[in-house]
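here is a sequence with its predicted model. Questions after.
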Amino acid sequence: MAKKHTKIAIAYDFDGTLAPGNMQEHSFIPKLGINKGAFWSEVKEKAEQHDMNEILAYMHLMLKKANEKQIQITQKAFEDYGKDIVFFKGVEEYFGKINAYARTKGLEIEHYIISSGLRDILKGTKIHKNFEAVYASAYEFDVNGVAVWPALAVDYTNKTQFLFRINKGIKNSWDNSKINKYIKEEERSMPFSRMIYIGDGETDIPAMKMINYQNGASIAVYNPNIRAKKGKLSPKQICQELLVHKRATYIAPADYSEGSELYNLLTSIIDKIALDQELKRYMQS
């Protein structure tokens, strides 16, 4: 009988973590014919004016701008936008390689996305098939598949909720009874100590801090090609601050190629988890 592999989880932010920029900037905003900087500035103004959640502000503004330009926002259109997303180096090949490495250590990886971006854009990406579940902002669609209302907004604080969903084996966003039900630590589907969180910045701080507190590992990744500008830190400098203030456990460039700094860091964490599992077996014998 084949040996059963121990499951571990890697949860990823998306924008700036697996792909440069924001997913709306790859196709949707250019189709509107507006400047991406102007769009996000308007989002911030709207949020401040109405004391509004910034994620809900961008979701509302997307609908408003699309209606003004007579561009229909449908489920299919979102998935088509996802096809245009370009990833960081090595991402498309990474999942198969890291899964194979983990199996040599007696582990099986479940991959998850926790993103403020749009779930239906993510569905259209080349890498969507690699994820056990995608927790991301989403619209409700009418019978014709047209977006009519925000169904789910994922922001920097409620990202932690989805880590608990992974922890308890809840692969949806709606079940609020099971998420609040008491389950003994040893009976939970995915212990936090076998979880890795990968994000790129300040919006990932609560998730990283929570994973660190629960003895998991957090990695802040950065685009090495973007330098600091006047009055603005580079992505690397932002990640260095996260490390100094113990918000992230590790930092690395967002290069997922085999042999890269990030890939080697992940294999080292996998090695540690495998060793911890082996030591636990001695404690139980």
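Yep, that arrived.

C-alpha only now, for contacts and for neighbours.
Fine.

list the buried residues of stretch 22-42.
Buried residues in stretch 22-42, defined by neighbour count with 16 or more other CA atoms under 10 Å: 23-29, 32, 36, 39.

please tabulate those residues in TSV, including the columns secondary structure and distance to residue 79.
TSV is the format used below for the buried residues of stretch 22-42 (DSSP: H, G, I helix; E, B strand; the rest coil; distance: CA to CA, whole Å):
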residue	secondary structure	distance to residue 79
23	helix	11
24	helix	12
25	helix	14
26	coil	12
27	coil	11
28	helix	11
29	helix	15
32	helix	17
36	helix	20
39	helix	21
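
out of those residues, who's nearest residue 99?
residue 23 (25.5 Å; CA to CA).

contacts only, for that closest one.
15, 82, 85, 117-118, 121 (CA atoms under 8 Å, 6 or more residues apart in numbering).

kindly indicate which of those residues lies nearest residue 224.
When these are compared against residue 224 (criterion: CA to CA), the nearest one is residue 15, at 14.9 Å.

ok, the closest one touching residue 25?
No. Between residue 15 and residue 25 there is no contact under CA atoms under 8 Å: 10.3 Å.

common neighbours of those two, please.
With CA under 8 Å, 6+ apart, residue 15 and residue 25 have no common neighbours.

residue contacts, the closest residue in space to residue 147 that isn't next to it in sequence?
Counting by CA to CA, 6 or more residues apart in numbering, residue 141 is the residue found nearest to residue 147 once chain neighbours are left out, at 4.4 Å. Each residue near residue 141 by CA under 8 Å, 6+ apart is listed here: 74-75, 147-149.

try this one side by side with the last:
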Amino acid sequence: MATTLFTQNTIACIWDFDKTLIPEYMQAPLFRRYGIDEGTFWEETNKLAEHYRRRGYHLSPEIAYLNHLLTYVLAGPLAGLNNKILFECGSDIKFYPGLPEFFGRAKAFALEKPEYVKHEISVEHYIVSTGIAPMIRGSAIAQHVDGIWACEFVENPLQPGFLQQKELSLEASAEIAQIGMVIDNTTKTRAIFEINKGTNRNSAIDVNSKMAAEDRRIPIQNMIYIADGPSDVPSFSVVKKGGGRAYAVYNPDKLAEFEQNDRLLQSGRIDAYGPADYQPGSSTAQWLRLHIHQICDRIVADRELAVASKASKPPRHLNTAPDESAAAKKAPKQETFLE
């Protein structure tokens, strides 16, 4: 008998990282550790594509900073950098007010009404970032998330002929040398569809596989995408067009970020925006609670409608007793005396 793959009673909050969960770029603790001027690094990164173009090379801007980090490793300023150090630097990442505690509170929003509990609705958190995965895994928020998509580095890459070697040497002095995974502002949408189809939970499901809407683990209409600006427009669009919610945040201390989010709202890219403040009572925390509840309400309504439409009423015993109304009609009329 055919059956659906998933119950579709899960809500996904999908988060950007830099400038969404934290006020600075996540690489800042790394640069401080090595004494590198952060402003100089990003200025160089932003100008790489143009300089390489003049030399006849085409450089993807999205991976420019990853390549430049590797250049810093080779050239010496970041010599010895490995994934363990990146993980350790993650512990120095500072979050916006209310984090990481808000992630736990958001999961509890799906337990606030009996009908939500009855239908076993749950909230999951995913981070989809152009940043560095080991740093996110080493941060205070890692234990509160259900999945992380971000860039990865490879240490001590395999050498030519490694397939013919029976035993591969393990070098004690590991150092990042290659890019292992790239997440950019366009491929973030792939992560959204992996969450949508359940690829992250069932490796037998390929993200490019054709799947009926009812077989997908988390329908896009069950998603809320939270990010900070125009670079996330592709992801905002995918979620919004699929019936989900798109919410932008800004640093309350930076007027330009507020204006940027307002332009996104005016152009229809997002549903709403608010300050990157996740403390109880903040407008952002209240908006997210409200819309998680609205999604919960729709899930409840859809599931109860499905039960009503698919479950037929059971047969009942026929009433064999004499018709009381008929008997009453045949009974002699009695007078009533009032005293």
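Arrived safely. None of the values given here were measured: they were computed from a predicted structure.

TM-score of the superposition?
TM-score of the superposed chains, computed with TM-score structural alignment, normalised by the length of structure 1, equals 0.90; 273 aligned residues with a CA RMSD of 1.9 Å.

related to what we said a few turns ago, take the contacts of residue 23 of structure 1 and keep only those in strands.
Judged by DSSP state E, strands contain the following of the contacts of residue 23 of structure 1: 117-118.

ok, the contacts of residue 23 of structure 1 vs residue 51 of structure 1, which is closest?
Proximity of these to residue 51 of structure 1 (CA to CA) peaks at residue 117, which lies at 20.5 Å.

residue in structure 2 paired with the closest one?
Counting by TM-score structural alignment, residue 117 of structure 1 corresponds to residue 131 in structure 2.

wait, residue 123 of structure 1 sits on residue 77?
No. The pair residue 123 of structure 1 / residue 77 is not scored as a contact, 11.0 Å apart, by CA under 8 Å.

higher neighbour count, the two?
It is residue 123, of residue 123 of structure 1 and residue 77, that has more neighbours when counted by other CA atoms under 10 Å, with 20 against 17.

what sits against that one?
79, 82.

can you give me the strands in the stretch 1-150 of structure 1?
Applying DSSP state E, counting those that start in this stretch to the stretch 1-150 of structure 1 gives strands spanning 6-12, 107-118, 133-141, 147-152.

which of those strands sits closest to residue 178 of structure 1?
Between residue 178 of structure 1 and the strands of the stretch 1-150 of structure 1, the shortest gap by CA to CA is with strand 133-141, which sits at 16.3 Å.

from the chain's centroid, how far away is that closest one?
Put simply, strand 133-141 of structure 1 sits 13 Å off its chain's centre (CA atoms, centre = their mean, to the nearest Å).

likewise stretch 234-243 of structure 2?
The answer for stretch 234-243 of structure 2 is 13 Å, by CA atoms, centre = their mean.

also stretch 253-268 of structure 1?
17 Å.

which residues of structure 2 does that stretch align to?
By TM-score structural alignment, stretch 253-268 of structure 1 lines up with residues 275-290 in structure 2.

what distance separates the start and the end of that stretch?
One end of stretch 275-290 of structure 2 sits 16 Å from the other (CA to CA, to the nearest Å).

ok, and what's touching that stretch?
So stretch 275-290 of structure 2 is contacted by 20-21, 96-99, 102, 106, 109, 249-252, 273-274 (CA under 8 Å, 6+ apart).

which position in structure 2 pairs with residue 65 of structure 1?
Per TM-score structural alignment, the equivalent position to residue 65 of structure 1 in structure 2 is residue 72.

residues contacting the nearest residue to its match once chain neighbours are set aside?
What sits nearest to residue 72 of structure 2 in space, not counting adjacent residues and going by CA to CA, 6+ apart, is residue 78, at 5.3 Å. Applying CA under 8 Å, 6+ apart to residue 78 of structure 2 gives the contacts 34, 69, 72.

out of the contacts of residue 23 of structure 1, which comes closest to residue 50 of structure 1?
Once CA to CA is applied, the member of these that ends up nearest residue 50 of structure 1 is residue 117, at 21.1 Å.

show me what residue 126 of structure 1 aligns to in structure 2.
Checking TM-score structural alignment: residue 126 of structure 1 goes with residue 140.

hang on, that match packs against residue 103?
No. Between residue 140 of structure 2 and residue 103 there is no contact under CA under 8 Å: 11.4 Å.

and the strands in the stretch 201-339 of structure 2?
Going by DSSP E, counting those that start in this stretch, the stretch 201-339 of structure 2 shows strands at 223-227, 245-250, 272-275.

and these as CSV, adding mean neighbour count and distance to residue 236 of structure 2?
Shown next, in CSV, are these (neighbours: other CA atoms under 10 Å; distance: least, CA to CA, whole Å):
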stretch, mean neighbour count, distance to residue 236 of structure 2
strand 223-227, 27, 7
strand 245-250, 26, 6
strand 272-275, 20, 11
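
I'd like these laid out as TSV, including distance to residue 190 of structure 2.
Listed next are these as TSV, based on distance: least, CA to CA, whole Å:
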stretch	distance to residue 190 of structure 2
strand 223-227	14
strand 245-250	17
strand 272-275	23
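
so which of those gets nearest residue 301 of structure 2?
Nearest to residue 301 of structure 2, of the strands of the stretch 201-339 of structure 2 and by CA to CA, is strand 223-227 at 17.1 Å.
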